[in-house]
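1. Sharing a sequence plus its predicted fold:
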Amino acid sequence: MTELPKTFDPAEIESRWYAHWEDKGLFAPERPGADPWTLVNPPPNVTGSLHIGHALDNTLQDILVRHARLKGKDARWVVGTDHAGIATQMVVERQLNAKQQKRTDFTRDEFVAKVWEWKEESGGEITQQLRRLGCSMDWANERFTMDPGFSRAVLKVFVELYRQKLLYRDKRLVNWDPGLGTAISDLEVETTDVKGGFWHIRYPLEDGSGFIEVATTRPETMLADMAVAVHPTDERYTALVGKQVRLPITGRLIPIITDEHADPELGSGAVKITPGHDFNDFEVGKRSGIKAGDMLNMLDAKANIAQTSDGLIPADLIGMERFAARKAVVALLKEQGFLIPHIDKDGNEHDAEPRTIATPFGDRSGVVIEPWLTDQWYVDAATLAKPAIEAVRSGATKIVPKSWEKTYFNWMENIQPWCVSRQLWWGHRIPAWFGPDGLILVGETFEEAIANYIENWTTASGDFFDSEQIIECTDDEQPRLVEDADGLQTLYVKRDLDVLDTWFSSALWPFATLGWPDAQFLPPDQPNPLAGRYPNDVLISGFDILFFWDARMMMQGIHFMGQQGKLPLPQAVPFKTLYLHGLVRAADGAKMSKSKGNVVNPLGLIENYGADALRFFMAAMESQGRDIKMDEKRIEGYRNFATKLWNAARFAQSNGIGASATLEAPEASLAVNRWIIAETVATVQALDLALADLRFDEAANTIYQFTWSRFCDWYLELIKPVLQTEGAEGADETRAVAGWVLDQILVMLHPFMPFITEELWSKMGPREHELIVAKWPMADARALDPAAAQEIDWLIRLVSEIRAARTELNVPPGARLPVHVRDASAETVARLSRQDAAIARLARVDQASGDAPEGGALQIVVDEATFVLPIAGVVDLEAERERLKKAIAAAEKERDGLAGRLNNPSFVERAKPEAVEKARADHAEKAAEAERLSAALARLG
């Protein structure tokens, strides 16, 4: 046994123990024959740093993996980072800009080399920060989504999906970031309310008989309008349907069509349709028969005005920045008499009606996102979604909380094609080569692409190409077919410049990290790394990436491990359970953001309170997907909890209590020892159930209450007389039991607070192994002892009642009071005899014989017996009665005032939710206070 310092210092303990665990390989101990258990970490961006959401997500994962390891399973937590295409490219470009250089100053290969150089030098900072949080990940097998093995998996999936016609090239609208020059996902779009306008415009009918009024928040897009839509049932426009209008400025003739997208109740009921620049209009255009290839595009990649295919945009607008073009278009409309002015309530005239508009911005570039019509690669998500839907319906994958199933089904059943190409240099370059006349060659390598498609390509004369006649041209060249003087033809093909969306590669994470596809080709005598590891046991994820990552893993995993790997559905799903947690919000419930200045740095919290305290807070507050409100006071409270455990261990050491020699509970005869053993077993049972149900808050509360209340506050107090009285009966038994219980606490608490528990485990006596690989306690029902439990629970209730009554009646803490007992049963009399020393010591009372004297007395009823404690001469009874009456009146007045506010519908409906919630809490507190003080007054008689 090594004596513990007086002061608990988390920082020193945490750095020392984490290095020890990792150096000894204890995060993936060798356990031949043990049941495999696998969890994959959502790969953070290689550019990232630990934020409070990471702290929650990874704490929950670590709790599960440490629990599985303690249960004796071959637990593996797969760890790695995502190459984060856009974010990483931006980091390196910023570094170049600081040197007055640009990406385009280098060849593509040179720039990519610089990114790899940055990755080796600076990437992965977050992995060090995850270590500070205590994450017991399998670092020896760390993966990166651009590793050679992982890249092979990505290319194979692309090629296989293409061959199966589940991945294709198409022209559709995408979220286009003009600042970055690439398509981005919905997750990378942040919508912000911006003050804007609503312009009303006259579109004149071609026959000169009048006009139709439309309104828009983006008047510049009229340059690419292709129709005006009205609702099929809108009788105002029945006679106009089928007619044409001549657009102002461009003079383009466009038809008036019907479509249910037009809302008769909104504005004039007629809407301009710009299918090349609006997602809703794109669908209207398709329904009206306009092919995507024929839709007009009026912007270039930088969102500057570009000439449309019909050449009708005036030359002086070409090249103009989009928002400057908006002003120019409005000025032209006004000049030509097509702008309908807005008249405000004071009769003043304005060009537009003021509106607050939900505007999409790129989360990294900060520029307004444009719906833009481009050729991109798409995955047929609707087909891949069907088995993923069935997986959840059948229970092959269970979603927790179950309430998220409805959202999952709704999105999956209405899923749109998935755009997987990005216009970047960093990432998995798409393995496709373009030739002339729409030819596309696809293969994992250039040679494979040629081999796959060469037999299907012929020239107009019917000549076949061989591999030597197909050449890969540079990125700067164009694909072409060249014939030399002898008539020999050479086909020059150009590789796609785009890379794959990082969500495409991360969708393969549950199986590509385990060695797929190489594992499929291992000899039979070699162990397959996928065996027993796929499906993963559980996935912990924020609900906000349910569709971007979780659902896509479901689709890709089932397709490639099911259809391709010939596994039935229950074995093809990527994870058996999907747990979706909420967001960590600011203390007032607001979403954290840098712009609001309410972001909390988890590393700062670790510095102040230790990783154990932050981890316990996360677990204790995680209630099946509900958002968590940040509360630094609670974290401080859990630091105090760690200190209390530390002091309990020091008390144990000072009283000869050390490490237990057995996993099973020691033999015990004293009721207090039989009681704490039973309480320990009940805690193990409750903890096992809570973790099995993924009730992290319940699990944390279970071990917290047992450790603080049952063990520290009561058991250690109850056994002090035995431990500190020389020759006391049962002292050796009590030391053995106390050491065993403390050991069980350390093991049960370890998944939540790994550092302090490992430190205490090592200091309580010699051990065969570290706590991280110890054995989880046995929930042995034979240890439950109802008789002992009833007796000690009775003792605790009696002492608690006496203590509370003394406090309420202002009995001096040092005053010892006699206690007389009335109507006690034989069982109570026996208990009083057995527990006399504990009652005298903890309640500061002495048992007295005979009837209680006349006069004021404190009376307590516990079960059938009444305990009378005379306090005349100790307390001024009249003064105490007056004090209690005044306190009762004050509490009742506040209670009734709050009740009046809460019964006022105006307050409940109009006040802020947090104000109503506080009023209810205050009302409950004052009502309880009034009741408690009234009971105290009644005790005085």
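-> That came through fine. Because the structure is predicted, anything quoted here is derived from the model rather than measured. Numbering: from 1, shown residues only.
2. drop to CA atoms for contacts and neighbour counts, all remaining ones
-> Fine.
3. If we go by neighbour counts, what in the longest strand along the chain is buried?
-> Secondary structure of the chain read by DSSP state E shows that its longest strand is strand 189-204. Buried residues in strand 189-204, counting neighbours by 16 or more other C-alpha atoms under 10 Å, are found at 189-190, 196-204.
4. got these as JSON lines, with distance to G941 columns?
-> Below are these laid out as JSON lines (distance: C-alpha to C-alpha, whole Å):
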{"residue": "V189", "distance to G941": "70"}
{"residue": "E190", "distance to G941": "67"}
{"residue": "G196", "distance to G941": "73"}
{"residue": "G197", "distance to G941": "75"}
{"residue": "F198", "distance to G941": "76"}
{"residue": "W199", "distance to G941": "80"}
{"residue": "H200", "distance to G941": "82"}
{"residue": "I201", "distance to G941": "85"}
{"residue": "R202", "distance to G941": "88"}
{"residue": "Y203", "distance to G941": "90"}
{"residue": "P204", "distance to G941": "93"}
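5. between those residues, which is nearest V722?
-> Nearest to V722 among the buried residues of strand 189-204, counting by C-alpha to C-alpha, is E190 at 64.8 Å.
6. Against that first model, consider the following:
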Amino acid sequence: ARMMMFGMHFMKDDAGRSMVPFKDVYIHALVRDEHGQKMSKSKGNVIDPLELIDQYGADALRFTLTAMAAQGRDVKLATSRVEGYRNFTTKLWNAVRFAEMNEVCVRPDFHPDHVKLQVNGWILEALGQAVADVDRALKEYRFNDAAGAVYRFAWNQLCDWYLEMAKPYLNGDDEAQKAEIRACLAHVIETCLRLSHPFLPFITEDIWQQTSLLGDQKRGWLAKAPWPEARHGIHANDHVMVGRAIEMIEAVRSTRVELGIKPGAMVPASLVLAQNDRDAVASMLTFISRLARIDVLEVTDIPDARAINVVAGQATICLRVEELLDLNAEIAKLAGDMEKLDKQIAGLDGKLANQGFVAKAPEEVVVAERTRREELAAKRSQLDDASQRMKGLLAAQN
């Protein structure tokens, strides 16, 4: 009320009439400890924000509070969350360093609508969608959703996928493709810095002032730079096709982990694709093979009965693992692991079925035990799936 009254007293229009200083009021959540308890000195659970800033940086704390500020829900603050978002700022910094090491620089003549490479179309479509998501969330005061959109784009799409997909082009001999990758990467990082600035003002401003990525252009302050424009829909087809390739890579990676295949091992494989999909996927085989660690021997329309078949959307990847795994030994090992998990799950079931424990134990302890039980059950299900895959492959070989 006082802010409104003082504002109307001191803010006048040209005619000397009082002006309403603001029309919207945002009431932020209460910051609690990681267990949802209100912080107090008597409980000894107070987290000093200045200590967090000294340890992890102001940007990490700012992003943590923003990412957790869901409407109608209190913030459960844990130092581990702040540390996690500190790692996010490091990830962004390393992406810029990677670009600088590969001689990436903003080109004034670059136009995002005219890219030819599918990977560039994919990242530009993702960037446009991220800007639109942040715009929408900020307009609706959903600051956590805005921070989440920035995080997903910068960490998952830019750093985890696009940089990896760009490496073969940057290390290749085709100068035209290399030039397009460099120009597109510069555009994406420059836009990402502007998009991230409200959430990470210090590190983004520092990068903006120091990076060679922006070239000799007069850069000024990032805080005064134009807000990015949401441009999406132009490269929608590239986004779909590269998205399918990513789905294939993720499916193969998940299966490799389930089967215990060494990360560096190349797995012989064949791809089962519909005839009308082969040309589109063929252009992406290089980074599918590189990122999934598979050696594609053929593209066919018949699944391999002697392989472990991994379904990813409309494609099937047939992994020939018989020379990489001792199937009988792996099945026995999985059976032992599942037996241990069964005992742990049974113990937790007994504890949670005890009404005395549920009634007397602190709520956060009960919740933690239930969460642990769910995690163990999910892991047990994954091991069982892997065991069934191996048994099926063993039966096909015999």
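-> Now that the structure is in, tell me what you want to look at. Just so you know, these numbers come straight off a predicted model, no measurement behind them.
7. How close are the two chains, by TM-score?
-> Counting by TM-score structural alignment, normalised by the length of the second structure, the TM-score of this superposition works out to 0.88. Behind it: 385 aligned residues with a C-alpha RMSD of 2.5 Å.
8. before we move on, back to that, which positions in the second structure sit opposite the longest strand of the first structure in the alignment?
-> Mapped onto the second structure using TM-score structural alignment, strand 189-204 of the first structure spans no residues at all.
9. Going by residue numbers, what spans are strands in the stretch 51-200 of the second structure?
-> 75-77 (DSSP state E, counting those that start in this stretch).
10. What sits closest to K12 of the second structure if chain neighbours are left out?
-> Among residues not flanking K12 of the second structure along the chain, S18 sits closest, at 4.6 Å (C-alpha to C-alpha, 6 or more residues apart in numbering).
11. tally of neighbours for the residue mapped onto E125 of the second structure from the first structure?
-> Alignment note (TM-score structural alignment): E125 of the second structure maps to A678 of the first structure. Residues within reach of A678 of the first structure, counting by other C-alpha atoms under 10 Å, total 23.
12. next one: V240 of the second structure
-> Neighbour tally, V240 of the second structure, other C-alpha under 10 Å: 14.
13. wait, the residue nearest to K12 of the second structure sits on M5?
-> No. Taking contacts as C-alpha atoms under 8 Å, S18 of the second structure lies outside contact range of M5: 9.8 Å.
14. tell me the centre residue of the first structure?
-> In the first structure, the centroid-proximal residue (C-alpha atoms, centre = their mean) is G542; its distance is 2.2 Å.
15. and G900 of the first structure, how many residues sit next to it?
-> Applying other C-alpha under 10 Å, we find 11 residues neighbouring G900 of the first structure.
16. Which helix or which strand is home to it?
-> Using DSSP states H and E, G900 of the first structure maps to helix 877-902.
17. List the buried residues for the helix or strand just after that helix?
-> Once helix 877-902 of the first structure ends, the next helix or strand along the chain (criterion: DSSP H and E) is helix 905-910. For helix 905-910 of the first structure, burial by neighbour count (16+ other C-alpha under 10 Å) applies to V908.
18. quick revisit: doesn't L580 make contact with the residue nearest to the centre of the first structure?
-> Yes. Using C-alpha under 8 Å, G542 of the first structure is in contact with L580, at 5.3 Å.
19. ok, back up a step: just give me the mean distance for the helix holding G900 of the first structure relative to the second structure.
-> Following the fit onto the second structure, the mean deviation recorded for helix 877-902 of the first structure is 2.6 Å by mean C-alpha distance after the TM-score superposition for the first structure.
20. So which bits of that helix are buried?
-> Within helix 877-902 of the first structure, the residues scored as buried using 16+ other C-alpha under 10 Å are 877, 880-881, 884-885, 887-888, 891-892, 894-895, 898-899, 901-902.
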